[in-house]
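**Student:** Predicted model and sequence follow; I will ask about them next.
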Amino acid sequence: MTDFSGDHRRLIDTVAAPDGARIDGAAVTYDHDGRTMEGYTVHDAAVAGPKPAVLIVHDWTGLREYPKARAHMLARLGYFAFCADVYGAGRRFDDHEEAAAEAGKYYGDLPLLRARVRAAYDVLAADPSVDRDRIAVIGYCFGGSAALEFARTGAPVRGTVSFHGALIAHEPADVAAIAGPLLVLTGGADSVVPDAAVAKFQDELRTRDDLDWQVTTYAGAEHGFTLPGEAYHAAADRRSWRELEAFLGEVLNGG
């Protein structure tokens, strides 16, 4: 396993590895429009055959330990997980002002944001260990917004999940092409995504009668409630992970 720090190792260990599992993780270099990207892939190599897969989009600090830890958790559940790299190889940020500036480039250019997620999706779907007809996309904070934007393109994913992502409402509505169900997990004390933003986003979703969507709000949870740090909210993290498991079981495994 990658040498994870204490918080992230403890997070991974909340999901038990199956007996005989061989969880293999590795960096994957790919290209988008002339820029080198460095994603991360992990799955249980002891299990043969194409697997249902989950594409994970990182928060605004870039592809660091946290999304990789989530990928290991998903691999222990039997999924092939691939962490997208939206920013490009080497672009990882400890400073939140720098991270905000980098994320802002993509919030200001949604076609580019969508294209970066698509590039990662294409790498994942081409992997021979993946069942390309059973792929979901999830994201955290910035990555939650990115996952939802990717869904708007009509991407052939079975479902999309946003954890404490900014909810960008489009005017006019832009939900006609969304192919699968949406699960939006947000904090009841999130000052970045207040109730008014949630309501506006839901109103856009309601413009399409047949769209399958669910928004869950966790009392007392602030923005970034699953991320180790000051905003971490143990109950919201635990409950949102259970919702993710149930959602993936339904959309990827027919459960």
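**Tutor:** Right, received. Where do you want to start?
**Student:** CA atoms for contacts and neighbours, from now on please.
**Tutor:** Fine.
**Student:** which residues sit in contact with residue 120?
**Tutor:** Neighbouring residues of residue 120 by C-alpha atoms under 8 Å, 6 or more residues apart in numbering: 39, 55, 83-85.
**Student:** Okay, one more to line up with it:
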Amino acid sequence: MISEIVNKPFVYDGPGGPFEGIVSRPFEDTKSVRGGVMVCHAFGGQSDVEATHAERLARLGYVGFAIDVYGQGRRATTGDEATALMGEMDADRVLLLERLKAAHTAMQEMENVAADRTAAIGFCFGGKCALDAARANVGLKAVVSFHGLFDRPAWASTPPDVIEASVLVLHGWDDPLAKPNDVISLTDELTMASADWQLLALGHTSHAFTHPRADAPAEGIVYSEKATQRAWSIADRFLAEHLSE
């Protein structure tokens, strides 16, 4: 694992922008071309949690890009603010997709990123973002959803178009925001789309299980170190499989 990492803010354009993300890459790595991984944020907006994930990806040898789909400076400080920000995107999934495309294009144009070796991972609302990017075939090799939300956007065709990216879904079975019927609907969709998909369902595991500050058992939102370790172990192998040269 790479020890020295550079983390820098990165401002880019898109519909309703500008947007500000965080780019993490190996230190003094100015010539090497690496796979790029977008980190799609949870409902509160791009935060230290997503920045930490981007840095972790850089230590594994990728360029990690914690993206922003709300807009520069638009970050939630309360649960109500987060719900409102996410609601804006849920109400306009076409705009959300255009912002995801803008982030992906910005990453592809980075000097150190191999434009044909890109992936997206996402957490909670970010899992929905990653899945939408896969549904739209924006050019990703692989997509990982961690405790994501599975509802299909209205723009998605029925039956679904072929999904070109490989898809890994990491799901807490006790997640109240993605119940068993929702899981079946997603896997049916992925199968109909001829996607190369995998699903890991983690028993006795709630929503937001990778988030170290998740502590609302009554709402089904609980951090699990064991589930986090298991999920990342599989995600690491999955990304290595699809982003290797």
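**Tutor:** Ah, there it is. Predicted model only: the values in this text are computed from it and were never measured.
**Student:** Report the TM-score for the pair.
**Tutor:** Scored against TM-score structural alignment, normalised by the length of the second structure, the superposed chains reach a TM-score of 0.91; 235 aligned residues with a C-alpha RMSD of 1.5 Å.
**Student:** Tell me which entries of the contacts of residue 120 of the first structure lie within strands.
**Tutor:** Those of the contacts of residue 120 of the first structure mapping onto strands are 39, 55, 83, per DSSP state E.
**Student:** The second one -> the second structure?
**Tutor:** What that stands for is residue 55 of the first structure. In the second structure, the residue matched to residue 55 of the first structure (TM-score structural alignment) is residue 38.
**Student:** just checking, its match touches residue 104?
**Tutor:** Yes - in this structure, residue 38 of the second structure is within contact of residue 104 by C-alpha atoms under 8 Å, at 7.3 Å.
**Student:** Neighbour count for those two, which is higher?
**Tutor:** More neighbours surround residue 38 than the other of residue 38 of the second structure and residue 104, with 30 against 24 (other C-alpha atoms under 10 Å).
**Student:** what's the longest strand in the second structure?
**Tutor:** The second structure, longest strand under DSSP E: strand 113-123.
**Student:** once the structures are aligned, where does the very next helix or strand once past that one end up in the first structure?
**Tutor:** The helix or strand immediately downstream of strand 113-123 of the second structure is helix 125-135, counting by DSSP states H and E. Aligned using TM-score structural alignment, helix 125-135 of the second structure spans residues 142-152 in the first structure.
**Student:** same question, stretch 70-79 of the second structure
**Tutor:** The counterpart of stretch 70-79 of the second structure in the first structure, using TM-score structural alignment, spans residues 87-96.
**Student:** Under the alignment, what does residue 167 of the second structure map to in the first structure?
**Tutor:** When the first structure is aligned by TM-score structural alignment, residue 167 of the second structure is paired with residue 182.
**Student:** cool, and residue 102 of the second structure?
**Tutor:** So, by TM-score structural alignment, residue 102 of the second structure is matched to residue 119.
**Student:** Excluding chain neighbours, what is closest to its match?
**Tutor:** Of all residues not flanking residue 119 of the first structure in the chain, residue 32 sits nearest, at 6.3 Å (C-alpha to C-alpha, 6 or more residues apart in numbering).
**Student:** That neighbour touches residue 121, doesn't it?
**Tutor:** No - applying C-alpha under 8 Å, one finds residue 32 of the first structure not in contact with residue 121, separated by 11.6 Å.
**Student:** circling back: check contacts around the match of residue 167 of the second structure.
**Tutor:** Here residue 182 of the first structure is in contact with 159-161, 212-214 (criterion: C-alpha under 8 Å, 6+ apart).
**Student:** Out of the ones in strands among the contacts of residue 120 of the first structure, which comes closest to residue 187 of the first structure?
**Tutor:** The nearest member of these to residue 187 of the first structure, counting by C-alpha to C-alpha, is residue 55 at 22.5 Å.
**Student:** now the closest one: how far from residue 154 of the first structure?
**Tutor:** 15 Å (C-alpha to C-alpha, to the nearest Å).
**Student:** ok, now residue 228 of the first structure?
**Tutor:** The gap separating residue 228 of the first structure from residue 154 of the first structure is 33 Å, by C-alpha to C-alpha.
**Student:** which residues in the first structure form helices?
**Tutor:** Listed in chain order, the helices of the first structure (DSSP state H) span 6-12, 65-76, 96-107, 110-126, 142-152, 195-205, 234-253.
**Student:** what's the most buried one of those?
**Tutor:** Each of the helices of the first structure was scored by mean neighbour count; the highest is helix 142-152, a mean of 27, by mean count of other C-alpha atoms under 10 Å.
**Student:** That one vs the second structure, average offset?
**Tutor:** Following the fit onto the second structure, the mean deviation recorded for helix 142-152 of the first structure is 0.7 Å by mean C-alpha distance after the TM-score superposition for the first structure.
**Student:** Which of the helices of the first structure sits closest to residue 175 of the first structure?
**Tutor:** Comparing those by C-alpha to C-alpha, helix 142-152 comes nearest, at 5.8 Å.
**Student:** which residues are in contact with that closest one?
**Tutor:** Residues lying outside helix 142-152 of the first structure but in contact with it, judged by C-alpha under 8 Å, 6+ apart, are 56-60, 103, 110, 113-114, 117-118, 137-139, 157, 160-168, 174-180.
**Student:** PyMOL command for the buried members of the residues you listed?
**Tutor:** Applying 16 or more other C-alpha atoms under 10 Å to these, the buried members can be selected in PyMOL as follows:
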select buried, resi 56+57+58+59+60+103+113+114+117+118+137+138+139+157+160+161+162+163+164+165+166+167+168+174+175+178+179+180
